[in-house]
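Enquirer: sequence and predicted model, in that order:
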Amino acid sequence: MKTDGRQLMSYAIRAEGLVRRFGETTALAGVDLGVRAGTVFGLLGPNGAGKTTAVRVLATLLRPDAGTATVAGYDVFRQAHQVRQVIGLTGQYASVDETLTGTENLLLIGRLLGYSRGDARARARQLLAEFHLSDAADRAAKTYSGGMRRRLDLAASLVGRPRVLFLDEPTTGLDPRSRTELWGIVRDLVGSGVTVLLTTQYLEEADQLADEIAVIDHGRVIAQGTSEELKAKVGGQALVVRPADPGDLAMVVGVLREVAGAEPELNQHTATVPVSGGDVLPAVVRRLEDADVTIAELALRGASLDEVFLSLTGHRAEDGTELAEVPA
């Protein structure tokens, strides 16, 4: 991994050459990461790309087959106990005990972390208020909505006041309103000094939250930078084409695929493809004119992170199959 002259301790998370295999499957194939303190770092990729495996290694839940990593300056292998004292982890699905109330869930975690009963109860009240769950504090978690459970789960990961928080696809299954609420909570946490490593397959989520993004596919980091830097890598523009006759859409797709060198995205009767050269638009126009295809809409616009991902990987972020992982 290249360095940029910053002091090592300015990074809350560093990983070099992480490799992890599960039988014949290589989940991580030499992952390098550098997450600056007090930022949101987005780890973006489809299911099965290696995101969750990377989080489990950094959170000391899995040992890698090769490579090194530190979290908050502690080696995740030799100093696992110290790492666990400074991190919080929220997985893809709420892990709260549904038979306990909101207060009881947080009180239990506080006691497990060594808080006195009074301190644990005070911390539970504080977090329930911060996460707008005070009115439901004495209700069993099984009566909570999906968004409420995710907020309670996130509150549980913060009982110990972690310096580094791992959020592994935290908004999976949430409705847009609940997702937006959780985004606000993440921004507030970072504003208070917490470092967040966020894994997600939602491109909008990465675009909204992450100061820096790494795109991971088949266990490798294939691109890294800010959202705008990644967009610039694929030219920063997308070509939108809608034929007057929907029956000509297949022809449009074929022309875009050949000229732009990427698989177009289809939306109703419109095809969109990322473009990186100024000669693509006139070439497409000429090809379609030669094929007697009449165009109802033709436009260049700024590329989205979705199109960046498509250009980098050849498939959409939501595509892919979960890797079958086994306990270490």
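Expert: Received the coordinates, thanks.
Enquirer: C-alpha from now on. contacts and neighbour counts both.
Expert: Fine.
Enquirer: buried sites along the helix or strand harbouring residue 69?
Expert: In this assignment (DSSP states H and E), residue 69 forms part of strand 66-71. For strand 66-71, the neighbour count (16 or more other CA atoms under 10 Å) marks 67-71 as buried.
Enquirer: which other residues reach it?
Expert: Strand 66-71 is touched from outside by 12-20, 30, 58, 75-77, 83, 164, with contacts defined as CA atoms under 8 Å, 6 or more residues apart in numbering.
Enquirer: what does the following helix or strand past that strand rub up against?
Expert: Toward the C-terminal end, the helix or strand that comes next after strand 66-71 (DSSP H and E) is strand 74-75. Contact with strand 74-75 is made by 68-69, 80, 82-83, as judged by CA under 8 Å, 6+ apart.
Enquirer: tell me where this structure has helices.
Expert: Along the chain, counting by DSSP state H, helices occupy 51-58, 80-86, 102-112, 117-130, 146-157, 176-191, 203-209, 227-233, 249-260, 280-290, 305-313.
Enquirer: so for residue 215, which of those sits nearest?
Expert: Smallest distance to residue 215 across the helices of the chain (CA to CA): 7.6 Å, for helix 305-313.
Enquirer: in the contacts of strand 74-75, find the pair that's most separated.
Expert: It's 68 and 82 that sit farthest apart of those, by CA to CA, at 16.0 Å.
Enquirer: this is the other structure I want to compare:
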Amino acid sequence: MQRRAAVFRTSARRRIITGTALTASLALSAGLLAPAPAWAEPKPTRKELTAQQKKLADEAEKLSEQYNGLRERLRQAQRAAKVAQGSAARQKKLLEEARARMVKVAADSYKNGPSDPAAAFASADDPQAILDRSATLNYFARQDGGRVAQLLQTMQSAERARKSAEARANQVRQITDEAKKKRRELQAKLKKVEAKLGAGPTGRVNGGPVPSVDAGGASAKAMGAVRAALSQLGVPYSWGGGNASGPSYGTAQGANIKGFDCSGLTLYAYAQVGISLGHYTGSQYNAGTHVSMSQLKPGDLVFFYSDLHHMGMYIGNGKMVHAPQTGDVVKIAPIGGRPFAGGVRVA
């Protein structure tokens, strides 16, 4: 009896479950019940995208100047390797010349001197000539022997220097390649954010007339550099762009763009007045006399942030001309608003 009741209860539960499932199925097909929507992550607001773009652009500028610094180090290492290679080659040539002289001295001694110097001395019409010739040969043999030993040591040192310089150049080249890879990855991220914002590669815009600048005690060369920098107003920012000739092709938003980065602009401006600067904020920071903010004159280089990853050229009245960041152009801006790291007077 109990068993029959248990079977009945189980059968009843099954009929209820089946009925419930059937009812839900019919309700869905009739449109009475809708499936729960899939959860989706909320899209970032324009404000959030703009903040993200600004952060990525700042990181990009840091990386750009790090890359510029590595390029400078690589050029220096390559020059050092070339000098060391030339030195090793010169020492090798001198060594071969000294060896050749030793061979000649030995050959002359063999051809001209008899096998028994005592007999030659006793039988010679002019014994003094025998002594003189023997002393001369011994002298040159000793001199060249010592020179060969010295040259051999010098050549070995030069060869070690060459290998060390080449190893250093290869190491810096590897680091530079890694920085270039990171820069490409950062560019891709920035490009995606800017695509969402509707931003694209910037072309040159009309910078308008070049404003006049009061010299304020600045030198003629400094003022020449200021005019050269201001003549580039409106030229796009470009990572790695700029040289002594003017805007050069770098990258921005993943595209090749002819323009300047911050240190490329100041490099170009001072090249127009015959002053050579490195394409790196770090080397330009050490290119002249350091001045405080209160001592700034037009033409002074101004640096920002503890790692010096941004710079510009002071033009007076608390303003500078600079190449700000990717997506922007060379423009005039206040020097306030960024942490001031120092000023440098190069002319």
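Expert: Everything's here; your move. Quick caveat, the model's predicted, so the values are computed rather than measured.
Enquirer: tm score of chain vs chain?
Expert: Superposed pair, TM-score by TM-score structural alignment, normalised by the length of structure 1: 0.22. Supporting alignment: 103 aligned residues with a CA RMSD of 5.3 Å.
Enquirer: quick one: the strand holding residue 69 of structure 1 to helix 51-58, angle?
Expert: Angle, strand 66-71 of structure 1 to helix 51-58, by axes from the mean of the first three to the mean of the last three CA atoms, to 10 degrees: 70 degrees.
Enquirer: which strands or helices does whichever helix in structure 2 runs longest pack on?
Expert: When structure 2 is parsed with DSSP H, its longest helix is helix 127-197. In terms of contacts (3 or more CA pairs under 8 Å, 6 or more residues apart in numbering; DSSP states H and E), helix 127-197 of structure 2 is packed against helix 46-112, helix 117-123.
Enquirer: that one: what's the following helix or strand?
Expert: Scanning forward in sequence from helix 127-197 of structure 2 by DSSP H and E, the next helix or strand is helix 220-230.
Enquirer: which element follows that following helix toward the C-terminus?
Expert: Following helix 220-230 of structure 2 in sequence, per DSSP H and E, is strand 248-252.
Enquirer: I'd like the next helix or strand past that following strand.
Expert: Next along from strand 248-252 of structure 2, by DSSP H and E: strand 255-259.
Enquirer: list the buried residues for the very next helix or strand once past that next one?
Expert: Next along the chain after strand 255-259 of structure 2, taking DSSP H and E as the criterion, comes helix 262-271. Across helix 262-271 of structure 2, burial judged by 16+ other CA under 10 Å covers 262-271.
Enquirer: thinking again about what came up before, can you add distance to residue 286 of structure 1 and give the buried residues of strand 66-71 of structure 1 back as TSV?
Expert: Below are the buried residues of strand 66-71 of structure 1 laid out as TSV (distance: CA to CA, whole Å):
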residue	distance to residue 286 of structure 1
67	51
68	53
69	52
70	54
71	54
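Enquirer: pull the most distant pair out of the residues you listed.
Expert: 67 and 71 (13.9 Å).
Enquirer: redo the helices of structure 1 as CSV? Include distance to residue 216 of structure 1.
Expert: Shown next, in CSV, are the helices of structure 1 (distance: least, CA to CA, whole Å):
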stretch, distance to residue 216 of structure 1
helix 51-58, 7
helix 80-86, 24
helix 102-112, 33
helix 117-130, 33
helix 146-157, 24
helix 176-191, 22
helix 203-209, 13
helix 227-233, 13
helix 249-260, 23
helix 280-290, 28
helix 305-313, 9
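Enquirer: got these as TSV, with mean neighbour count and distance to residue 270 of structure 1 columns?
Expert: TSV is the format used below for the helices of structure 1 (neighbours: other CA atoms under 10 Å; distance: least, CA to CA, whole Å):
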stretch	mean neighbour count	distance to residue 270 of structure 1
helix 51-58	23	32
helix 80-86	17	49
helix 102-112	21	47
helix 117-130	17	44
helix 146-157	23	34
helix 176-191	16	25
helix 203-209	18	20
helix 227-233	18	21
helix 249-260	18	7
helix 280-290	15	14
helix 305-313	22	15
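Enquirer: nearest to residue 41 of structure 1, of those?
Expert: Nearest to residue 41 of structure 1, of the helices of structure 1 and by CA to CA, is helix 203-209 at 8.3 Å.
Enquirer: okay, the helices and strands packed on helix 127-197 of structure 2, which one's buried deepest?
Expert: With neighbours defined as mean count of other CA atoms under 10 Å, those peak in mean count at helix 46-112, which reaches a mean of 17.
Enquirer: quick check: angle from it to helix 127-197?
Expert: Calculated by the same axes, to 10 degrees, helix 46-112 of structure 2 forms an angle of 170 degrees with helix 127-197.
Enquirer: tell me what helix 46-112 of structure 2 is packed against?
Expert: Partner elements for helix 46-112 of structure 2 (3+ CA pairs under 8 Å, 6+ apart): helix 127-197, helix 281-285.
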